[in-house]
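1. I'll drop the sequence and a predicted model, then ask my questions.
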Amino acid sequence: MPAAVVTLKNTENQDRLIIQNPASGLSLQGRIRVPGDKSISHRALMLGAIAQGETTIQGLLLGEDPRSTASCFRAMGAEISELNPEMVRIQGIGLGCLQEPTSVLDAGNSGTTLRLMLGLLASHPGRFFAVTGDSSLRSRPMSRVVKPLQEMGAQIWGRQDGSLAPLAIQGQQLRPIHYHSPIASAQVKSCILLAGLMVEGQTTVTEPALSRDHSERMLRAFGAELSIDPQTNSVTITGSAKLQGQPVIVPGDISSAAFWLVAGAIVPGSELCVENVGINPTRTGILEALERMGADIQMENQRVVAGEPVADLRVRSSALKACEIAGELIPQLIDEIPILAVAAVFAQGTTVIRDAAELRVKESDRIAVMASQLNRMGAKVTERPDGLEITGGTPLIGTDVDSHTDHRIAMSLAIAALNAEGTTTIGRAEAAAISYPDFFQSLIGIIR
């Protein structure tokens, strides 16, 4: 099958991905190595910047979001070398030593950058910070982190009573709290823990369900004192920590691997091996969901790299069946729901996704956008307040769709197009570069 089945065209500074599916169909074959985990990349840059001594990072995600994090912390005094996947070096400035920047800190499109960074900024007494982001980030809710920080004594101002960026922060000496989060969110938990680094005493976060634990793992590796109570989904950090720079090896991002796992499962005659994927148990909800759907996925070469479990994931095409995705599984796969919706389109029966209202305040309203764009292709998707109802088995037809400048939407629609008859054009496909700059090149390389 000619590689020209997938082409990328740039018009008016926007990329359009065109996927022409031949009548004879196509298959996917090969080995893929996905970019470094975005969540871990952010945290390595932040902790390296506020630790003492040198931190080295191998496998860093070279995407727009980590660039935003690096830019913000450079503006506050950290020495961070040019970002690249081979080796990034950081000369940390020490806990409590972030400098007052000379201009507004710009988090770009990165909610992780802005929300986690707020915990550090709020706990620097006597220093003033202003933070903003792009139009998408400025519309996303910040009250979920602003509220607990204010309970700790933070002074934060912003639009709609501090719930929207731009935000202004006057650093304060904060006090410890026990925060009962109404949502299971690693960003909320991490923000409070980072604020707690500078607080005398113990700061605790309790969640309704377990969210990803990359912050806890990395904070411990850098020298912070934490205790975890799995029975209550609580984590406690002891303040006045001494953080020491560390070597960090970033595993492949399972959220990026998810696109290939679904592609390999739904495209007939396919077999892919996705190498060096992080399989942290707080992130493997995608594997459990696909297993429920009957996907043929095997873990190979399991190992531990820099404290994070890693494996190669082999996927073969298989007949999928519908399932329900809800409850405590949702925090473990919230970012993967757009591509799981694509899997559900090709599963027999009706898949129900619920308890996922969080999707409405991501880079786009992912519930509304996935429903509208998949329906444009002929799928049967019903939008629900907190999720989707997807009746599978209806053939997709190629048409014009749009990413809504959301990286996960762009890549999910590209995978759906592999099984759509005719030609699919995805508008604003350049959004994929936020988390996976080489996604389309990798896709072209495995089409047979």
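-> All right, it came through fine.

2. every contact and neighbour count from this point should use C-alpha atoms.
-> Fine.

3. mind listing the helices for the stretch 251-400 of the chain?
-> 254-266, 285-292, 337-345, 366-376 (DSSP state H, counting those that start in this stretch).

4. same question for the stretch 1-150 of the chain.
-> All helices of the stretch 1-150 of the chain, identified by DSSP H, counting those that start in this stretch, fall at 38-50, 64-75, 111-122, 143-151.

5. mind giving me the packing neighbours of the third one?
-> Counting contacts by 3 or more C-alpha pairs under 8 Å, 6 or more residues apart in numbering; DSSP states H and E, helix 111-122 packs against helix 38-50, helix 64-75, strand 128-132, helix 143-151, strand 164-170, helix 186-196.

6. ok, now with 10 Å
-> helix 38-50, helix 64-75, strand 105-106, strand 128-132, helix 143-151, strand 155-158, strand 164-170, helix 186-196 (3 or more C-alpha pairs under 10 Å, 6 or more residues apart in numbering; DSSP states H and E).

7. put this beside the first:
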Amino acid sequence: MTTPSHLTARRASALTGVVSAPGDKSMSHRALILGAMATGVTDIDGLLEGDDVLATARAVEAFGAGVERLGQGRWRVTGHGGFRQPAGVIDCGNAGTGVRLLMGAAAGYPITVTFDGDASLRKRPMKRVTGPLARMGARFEWLGEEDRLPLTLTGGGLSAIDHVQSVASAQIKSAILLAGLNANGVTTVAEPEPSRDHTERMLCAFGAEVGVLPDGAGWRVTLTGGQPLTATPVSVPGDPSSAAFPLAAALIIPGSQVTVESVMLNPLRTGLFETWREMGADLTVANRRMAGGEEVGDVTARHSALTGVVVPPDRAASMIDEYPILAATAAFASGATVMRGIGEMRVKESDRIALMAAGLQACGVAVEEEPEGFTVTGGPVRGGATVITHGDHRIAMSHLILGLAAAEQVTVDEPGMIATSFPGFVELMRGLGGDIASA
């Protein structure tokens, strides 16, 4: 099927329905990588079959693991206790999480690997990960521009380090911990602000001992090298970052009520839900339960009169991927929503602060951009624009949701990248009553 060059969202009547979010992207990457590092058969249920995760699946297969798709969201990884020398370049596509975690894992083995990605991934900084890994003993060669892909890594012979995070980044922490599995000594990562802890939780499920101790407002994570991983089943819950889109649409379209089932409720991932409630959102959670070592629940959103808020900067780590959709919902709120301390957004798949500001302004929304954030002042949303996304899936989806409630249609370019995190997004939104179609 040909991917359209543009998608257009038109004002919708009330959205209603019950849907399931796609599997969590962060956990899907980790399940594949840990399954490949382990010994034995890891059966994964609920794996996100988006382009980013499929790139990681191909990568771990290239590193010697058996990878088999058993059915929708059901995958089997057969690990042989570590990574082997791959035959060619490891192409991670658009997957920033995938490449950074794979570099950490590969650094622990005596292999030489070249990593590359698409044009977007080639623009993203890599020294934040290669720096700590080099301190552990990994060797890197930049094959083009320094700090950017492609690069060649030579691993093995690592020594543990004590690392203090300067930014709350689960990708950096995870890369260090995965390398630490095969390093001599005790690897420590200190986080002044906690980042998402899926790696720590999943390492424990695979049989590793991981220490997590409070350290001021953050914590200190320790891991002793030389621990083998043992295969284990993994159940991947629904991705709260993806669930945010249908829930946001329900909040801003009059008469709507939408439930997203089996959404992960890890407190390090639910900053958006907390912020929406502070804005006055009618957001409820039912059927709380445990799945895959994480709390999940069914989240229902109903149309709400929202009020702008100041988002605490220390909440950024728990919702860094959700600021684009927060900004879209803030456009319909009364008053200003202030988002600061989010400079990390500028080095995601795109400069998300700049693109959200430009897109919202093109739709008639008042936005003030700052180096480390932006402020959105809500009111009637005109729409009527074609938004440049630079191939960023979250920019595209956020503006399409905005278009479902704006006075005039909103069109986005390069929608093909939506498949990196949310395959089936358009079909799911249409099923709820949304009007999204090829332009």
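-> Done, it's in. The model shown is predicted, which means the values in this text are computed figures rather than measured ones.

8. out of the helices and strands packed on helix 111-122 of the first structure, nearest to Ala356 of the first structure?
-> Closest to Ala356 of the first structure of those is helix 186-196 (C-alpha to C-alpha; 14.8 Å).

9. and the closest one, which stretch of the second structure?
-> The aligned range for helix 186-196 of the first structure in the second structure is 170-180, by TM-score structural alignment.

10. mean deviation (superposed) between the matching stretch and the first structure, please.
-> Mean deviation of stretch 170-180 of the second structure relative to the first structure after superposition (mean C-alpha distance after the TM-score superposition for the first structure): 0.3 Å.

11. how far does that stretch sit from its chain's centre?
-> 16 Å (C-alpha atoms, centre = their mean, to the nearest Å).

12. coming back round to it: tell me which of the helices and strands packed on helix 111-122 of the first structure sits nearest to Asn13 of the first structure.
-> Using C-alpha to C-alpha, the nearest of those to Asn13 of the first structure is helix 64-75, at 16.7 Å.

13. now that closest one: which residue numbers in the second structure?
-> With TM-score structural alignment as the criterion, helix 64-75 of the first structure aligns to 51-62.

14. distance from that stretch to the first structure after superposition?
-> When the first structure is overlaid, stretch 51-62 of the second structure sits 0.6 Å from its aligned residues on average, using mean C-alpha distance after the TM-score superposition for the first structure.

15. quick check: buried residues in that stretch?
-> By 16 or more other C-alpha atoms under 10 Å, the buried positions in stretch 51-62 of the second structure come out as 51-62.

16. closest one of these to Gly255 of the second structure?
-> For the buried residues of stretch 51-62 of the second structure, the nearest to Gly255 of the second structure is Asp51 (34.1 Å; C-alpha to C-alpha).

17. quick one: contacts for the closest one?
-> For Asp51 of the second structure, the contacting residues are 57, 92-95, 417-423, by C-alpha atoms under 10 Å, 6 or more residues apart in numbering.

18. show me where the stretch 301-448 of the first structure has strands.
-> With strands called from DSSP state E, counting those that start in this stretch, the stretch 301-448 of the first structure shows them at 308-316, 320-321, 324-325, 347-348, 350-353, 380-384, 387-391, 396-397, 400-402, 420-427.

19. ok, which of these comes nearest Val6 of the first structure?
-> Of all the strands of the stretch 301-448 of the first structure, strand 420-427 sits nearest to Val6 of the first structure, with 9.7 Å by C-alpha to C-alpha.

20. distance from that closest one to the middle of the chain?
-> That offset, for strand 420-427 of the first structure, works out to 26 Å (C-alpha atoms, centre = their mean).

21. so what touches it?
-> 5-10, 14-25, 373, 377-378, 395-405, 409-411, 413-414, 416-418.
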